[in-house]
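Participant: build me a structure from this.
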Amino acid sequence: MREFLFRSLGPWLLAGLSTSVAADAPRFEFHNHFLLNLHHRLYSGARRPAQLTEAERQAWEPALALYRREYLQRHPLFDEQMDAIKQSLRRAPDAVRTPQGLGLPKELEQALGLAASLYAEESWPLDRARNARWQAGLEALQRRHGAAIASGLEFQLGQGFPAEPIRVDLVVRTGTFEGAYTTQAPAHAVIATGLPAHAGLHALEVLYHEATHTGPADRVFEAVNAAFRDQGGHDVKNQWHGVQFFIVGAVVREALAQAGLPGYVPYGELQGVFARAWPGLPQRLESLWFQGRQQGRSVEALASALVASVPAD
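Facilitator: Prediction:
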């Protein structure tokens, strides 16, 4: 599998460096934001109290009760109210520690205000330092490998990254199963720095997976869904997301290999994502997608062929 990928990815990945993408594209704007970290810590702590210190559990119980009652059943990516909260919080500068005047629901504003002082004293210094270390390591990887990865992804996905910087908020925990999520308009990713699965070289794949949710994966999403409709079905298993997972992981793996870092195991393979959600999809993509793109086949044509190859349930 990996030998095939190395042969098929290498030519366009090397060629793309000089023609497709500027050396610093896409641009990321990293934030280590006090209030967004506090919000996600409360959301995560309400779900998993063992993540909090005893002092936090006791002092924050009114805030945790609010999160359990109002927000735990809401996903920050798919719920409009949760997105509105995030958009309100991000208006504050990173260092601001008071939520007043941001347009938050009154009860949430009070809860964050009461929790802020203990968080600032006890856990924020550790969270801020962890986020900063993760960012420093990631930015070093991005400087070395980012142009190659961006070039490869734009070629394989058939769509470019946004011209404006992609905001990336670093939090120790997101409180979600996924550990990261991204919204558009404006492009904004939230990534957990405290997960072992996001450490080291995998931070680079997580960053670019989230970045492709800001536009580059849209064409694949539309093409796969259109192919299902044309063939009388629906993408009930989100095959498009499996395509995105596989392409990002494979491109990162080959960029690292060509830079002298062979043996990288992509996130989806290492964490069992494909085995759980899309068994057999990597093998179908190996023999279809990369070779097809090199031969000049469109994303839409490849999506149609991929959907036709999906086994019936």
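Participant: only C-alpha atoms from now on, for both contacts and neighbour counts.
Facilitator: Will do.
Participant: which residues in this protein form strands?
Facilitator: Per DSSP state E, the chain carries strands over the ranges 28-31, 166-171, 180-183, 188-192.
Participant: and of the ones you listed, who's closest to Gln81?
Facilitator: Smallest distance to Gln81 across these (Cα to Cα): 13.3 Å, for strand 180-183.
Participant: which secondary structure elements does the helix ranked longest in the chain sit against?
Facilitator: Assignment by DSSP state H gives helix 124-157 as the longest helix of the chain. Packing partners of helix 124-157 (3 or more Cα pairs under 8 Å, 6 or more residues apart in numbering; DSSP states H and E): helix 2-19, strand 166-171, helix 202-212, helix 239-258, helix 281-294.
Participant: let's compare: structure for the following, please.
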Amino acid sequence: MLVLGIDTSCDDTSLALLQDGKTLLSNVVSSQVDLHRVFGGVVPEIASRKHVELIDGLYRETLKEGGIPESSVDGIGVTAGPGLIGSVLVGLCFAKGLALSLGKPLIAVNHIEAHAMSIFLEREVEFPFIALVVSGGHTIMLLIQGFGRYRVLGSTRDDAAGEAFDKIAKYLGIGYPGGKVIEDLSAKGQGDYVTFPRPMADEKNYDFSFSGLKTSMINYIKKYGVTEDNLSNIMASFQEAAFDVLVSKTTRAALDHGIPRIVVGGGVASNGRLRQVFTERCKKGGMEALFSSPEFCTDNGAMIARVAYQYYSEGATSSLNVAGYSRMKIR
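Facilitator: This is a model prediction of the structure:
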């Protein structure tokens, strides 16, 4: 079974071909980082227009790299949301057109679920498990019972973790994407240089909040200033505070539910320090922390194809009338 996966949820245009849910024939990703760098963040209108320009050419490139004709595609998986709605609609409309012209089934995929299940591109994971999806647009915790069988345990009440990183980097003018810049600076700094607050860390729910941490960071900089000598230490302290909350709440959820497996996905999951903290804490608590390879943490068509393959193999396809959506229903 050959499935095409399409993702245009934010600013990356990505298409992939996956055979039998295991063999990745191609995974083409076009980044718009250079377009949005001058703004210090993704501009939705620019992102959606660029998707329109790129998607057909990238589709042809994906087929060529996979070495197959388009008639060999059995099913077409595509992100239906959540994401920037203009961007989502570009991929969704393209996928609908392909499905109609080729006479192939359409499989609409939830972008969050795809991040949580991207681990299955490389290995099998026993159900149930706790999944944390953490990126520039999302911070959400799920209890996963199987493909298409999950329950939201908690989410951010304001900024996503990656969003807070990008906003701090933009405020300081140190570069974009902010998460990668802060990770590189933090590697040279001391995480205990400043004791930033751990928002909502002691609350019994599994929700997150990063707006207050961001404000605390900005207030510290306004009061004490930032220099070339202390920048790395301040960034490391900020990163440590954010990761402490992510790890402590997720591991607590795993313990509360008696589940010894945690899967971490999304762009921030490629951060080496986050992986280290998760691995160390889980080991102490008798749990296992699992991560996809960095290439499958960021937005990619392969993870969409993997979920779409599972749905299609179980006979679950979508109507051509399926609608795109910008937000995931949390409650």
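Participant: let me see the TM-score of these two.
Facilitator: Overall, the chain-to-chain superposition scores 0.33 on the TM-score scale (TM-score structural alignment, normalised by the length of structure 1); 157 aligned residues with a Cα RMSD of 5.9 Å.
Participant: quick one on the thing from earlier: deepest of the strands of structure 1, which one?
Facilitator: Highest mean neighbour count of those: strand 188-192, a mean of 25 (counted as mean count of other Cα atoms under 10 Å).
Participant: what angle sits between it and helix 124-157?
Facilitator: 120 degrees (axes from the mean of the first three to the mean of the last three Cα atoms, to 10 degrees).
Participant: packing partners for strand 188-192 of structure 1?
Facilitator: Other elements packing on strand 188-192 of structure 1 under the criterion 3+ Cα pairs under 8 Å, 6+ apart are strand 166-171, strand 180-183, helix 202-212.
Participant: how does it look with 6 Å?
Facilitator: For strand 188-192 of structure 1, the elements it packs on are strand 166-171, strand 180-183, judged by 3 or more Cα pairs under 6 Å, 6 or more residues apart in numbering; DSSP states H and E.
Participant: so can I have TSV of the ones you listed showing distance to Trp124 of structure 1?
Facilitator: As requested, these are arranged in TSV below (distance: least, Cα to Cα, whole Å):
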stretch	distance to Trp124 of structure 1
strand 166-171	10
strand 180-183	20
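Participant: quick one: which of these is nearest Glu109 of structure 1?
Facilitator: Of all these, strand 166-171 sits nearest to Glu109 of structure 1, with 19.4 Å by Cα to Cα.
Participant: list of residues touching that closest one?
Facilitator: For strand 166-171 of structure 1, the external contacting residues (Cα atoms under 6 Å, 6 or more residues apart in numbering) are 28-32, 37, 131, 187-192.
Participant: farthest-apart pair in the residues you listed, please.
Facilitator: Asn131 and Ala187 (20.0 Å).
Participant: when the two are compared, which one has more neighbours?
Facilitator: Under the criterion of other Cα atoms under 10 Å, the comparison of Asn131 of structure 1 against Ala187 puts Asn131 first, with 23 against 18.
Participant: any idea how far that one is from Leu157 of structure 1?
Facilitator: Distance of Asn131 of structure 1 to Leu157 of structure 1, given as Cα to Cα, to the nearest Å: 30 Å.
Participant: returning to what we had before: tell me the one of the contacts of strand 166-171 of structure 1 nearest Ala115 of structure 1?
Facilitator: Relative to Ala115 of structure 1, the closest of the contacts of strand 166-171 of structure 1 is Asn37; by Cα to Cα it sits at 11.7 Å.
Participant: so what's that closest one up against?
Facilitator: Counting by Cα under 6 Å, 6+ apart, the residues that Asn37 of structure 1 touches are Val171.
Participant: in the helix or strand hosting Asp56 of structure 2, which residues are buried?
Facilitator: Assigned by DSSP states H and E, Asp56 of structure 2 belongs to helix 44-66. Under the neighbour-count criterion of 16 or more other Cα atoms under 10 Å, helix 44-66 of structure 2 has 44, 47-48, 50-52, 55, 58-59, 61-63, 66 buried.
Participant: before we move on, the earlier item: out of the helices and strands packed on strand 188-192 of structure 1, the one nearest Leu118 of structure 1 is which?
Facilitator: Closest to Leu118 of structure 1 of those is strand 166-171 (Cα to Cα; 17.2 Å).
Participant: what angle do the closest one and strand 188-192 make?
Facilitator: Using the same axes, to 10 degrees, the inter-axis angle of strand 166-171 of structure 1 relative to strand 188-192 is 30 degrees.
Participant: including distance to Gly146 of structure 1, could the helices and strands packed on helix 124-157 of structure 1 go into CSV?
Facilitator: Below are those laid out as CSV (distance: least, Cα to Cα, whole Å):
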stretch, distance to Gly146 of structure 1
helix 2-19, 10
strand 166-171, 14
helix 202-212, 8
helix 239-258, 9
helix 281-294, 20
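Participant: which of those sits closest to Gln142 of structure 1?
Facilitator: Comparing these by their distance to Gln142 of structure 1 (Cα to Cα), the top pick is helix 202-212, with 7.0 Å.
Participant: using the three-state scheme, assign Val133 of structure 2.
Facilitator: The three-state assignment at Val133 of structure 2 reads strand, by DSSP: H, G, I helix; E, B strand; the rest coil.
Participant: my guess is it contacts Leu142, does it?
Facilitator: No. Judged on Cα atoms under 6 Å, Val133 of structure 2 makes no contact with Leu142 at a distance of 8.1 Å.
Participant: picking up where we left off before, tell me which of the strands of structure 1 sits nearest to Glu222 of structure 1.
Facilitator: Closest approach to Glu222 of structure 1 among the strands of structure 1 is made by strand 180-183 (16.9 Å; Cα to Cα).
Participant: show me what counts as buried in stretch 213-220 of structure 2.
Facilitator: Buried, per 16+ other Cα under 10 Å, within stretch 213-220 of structure 2: Leu213, Lys214, Met217.
Participant: show me where the stretch 101-250 of structure 2 has strands.
Facilitator: 106-110, 129-134, 139-146, 149-155 (DSSP state E, counting those that start in this stretch).
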